[in-house]
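J.: I'll drop the sequence and a predicted model, then ask my questions.
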Amino acid sequence: MFDLDFRSRKAIYVQLVDKVKQLIIKDVLKDDEKLPSVRELAQQLTINPNTIQKAYRELESQGYIYSVKGKGSFVHPSKKMENVEELKKVREQLKKLLAEAIYLGMTAEEIESLINEVEGGQQDD
């Protein structure tokens, strides 16, 4: 479930954060679903528990998961209205990237194709 590339230049905890976010966004991990414990996941991935803890803290600070003392970490129920600020940030980043893509010669059709690819990927997985 959590495939990590140990040869990547991207930090392991960042890869883990990205993977969990992807699984949540694609609805593979459901609202209030319990995540593996830090110790359990560290053993499974054969990495330091501190790395898992760091990833979980980052996910919690971004609002993707929450923890219950003595119980573990869980997927935060998606509340689209509460993500207004996050959506603003993503929208601004997307505008910058689209402007750059258009400047570099990407067409509206290519952009639309990418959007369809992303939407299709979310439904397929």
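T.: Arrived safely. All of these numbers come straight from a predicted model, not from anything done at the bench.
J.: only C-alpha atoms from now on, for both contacts and neighbour counts.
T.: Fine.
J.: tell me which element F74 is part of?
T.: Here F74 sits within strand 72-75, counting by DSSP states H and E.
J.: and R7, how far is that from Q15?
T.: 11 Å (Cα to Cα, to the nearest Å).
J.: neighbour-wise, which of these two wins?
T.: Q15 (19 against 8; other Cα atoms under 10 Å).
J.: the helix or strand hosting the more buried one - contacts with which helices or strands?
T.: If you go by DSSP H and E, Q15 is part of helix 12-25. With contacts taken as 3 or more Cα pairs under 8 Å, 6 or more residues apart in numbering; DSSP states H and E, helix 12-25 sits against helix 49-61.
J.: go again using 10 Å as the cut-off
T.: Packing contacts for helix 12-25, counted by 3 or more Cα pairs under 10 Å, 6 or more residues apart in numbering; DSSP states H and E, involve helix 49-61, strand 65-68, strand 72-75, helix 108-124.
J.: give the buried residues for that helix.
T.: Neighbour counts over helix 12-25 (16 or more other Cα atoms under 10 Å) mark I12, Y13, V14, Q15, L16, V17, K19, V20, K21, L23, I24 as buried.
J.: check it against this one:
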Amino acid sequence: MPSPQALFDVQPQLATPIYRQVVEQVQRLVAGGQLRPGDELPSVRAVAERHAINPMTVSKAYSLLEAEGLLERRRGVGMVVAAGAQPARKGQDRLALLEPALLALARQAHQLGITPDQALKALARALESIDKDIP
């Protein structure tokens, strides 16, 4: 499991609202099996302070995830991954969560005149650099 401090990668410059970024990242972490039932999420305050964002933004994301059944509140602990949350069983299910980002990447590469081969090599380098950053 990623450390609570490194759980979210919030990027305010993106068009995607911050609360949505948090929601989608938790969905992917659960689908990928990196967050398991019972795992604690960082507190609203901790996430807000770390990323210099409004606590209400984090609270909104957590509430949406709770309504979706992915998270549950535990008195004295905070938000945890719900008991019924399971990783995606098939690679296709995980890829479906990645599809919007891949389409956006493809669109941007096309607009920049980057060939598919160049884009694939750049993606491979980016994936390798992420793998090196994860303890």
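T.: Arrived safely. Owing to the predicted nature of the structure, the values given are computational and were not obtained by experimental measurement.
J.: quick one on the thing from earlier: show me what counts as buried in the strand holding F74 of structure 1.
T.: S73, F74, V75.
J.: now swap in stretch 67-79 of structure 2 and tell me
T.: Quick answer for stretch 67-79 of structure 2 (16+ other Cα under 10 Å): L70, L71, E72, M79.
J.: what's the match for the last one in structure 1?
T.: Right, the one you point to is M79 of structure 2. Taking TM-score structural alignment, the alignment pairs M79 of structure 2 with S73 from structure 1.
J.: just checking, what's the longest helix in structure 2?
T.: Longest helix in structure 2 by number of residues (criterion: DSSP state H): helix 91-111.
J.: list the contacts of the closest residue to I24 of structure 1 other than its chain neighbours.
T.: Here the nearest residue to I24 of structure 1 in space, its sequence neighbours aside, is K30; by Cα to Cα, 6 or more residues apart in numbering that works out to 6.7 Å. Listed by Cα atoms under 10 Å, 6 or more residues apart in numbering, the contact partners of K30 of structure 1 are L23, I24, F74, V75, H76, P77, S78.
J.: how much space between D125 of structure 1 and K10 of structure 1?
T.: When D125 of structure 1 is compared with K10 of structure 1 (using Cα to Cα), they lie 24 Å apart.
J.: same question, R39 of structure 1
T.: 22 Å.
J.: out of those two, which sits in the busier spot?
T.: R39 (15 against 11).
J.: which element is the more buried one on?
T.: helix 38-45.
J.: quick one: that helix to structure 2 mean distance?
T.: Helix 38-45 of structure 1, aligned to structure 2 and superposed, deviates on average by 1.0 Å (mean Cα distance after the TM-score superposition for structure 1).
J.: could you tell me where that helix falls in structure 2?
T.: The aligned range for helix 38-45 of structure 1 in structure 2 is 44-51, by TM-score structural alignment.
J.: in the helix holding R39 of structure 1, which residues are buried?
T.: Per 16+ other Cα under 10 Å, helix 38-45 of structure 1 contains these buried residues: V38, L41, A42.
J.: list the contacts of the first one.
T.: By Cα under 10 Å, 6+ apart, the contact list for V38 of structure 1 reads Q44, N48, P49, N50, T51, I52, Q53, K54, A55, Y56, G72, S73.
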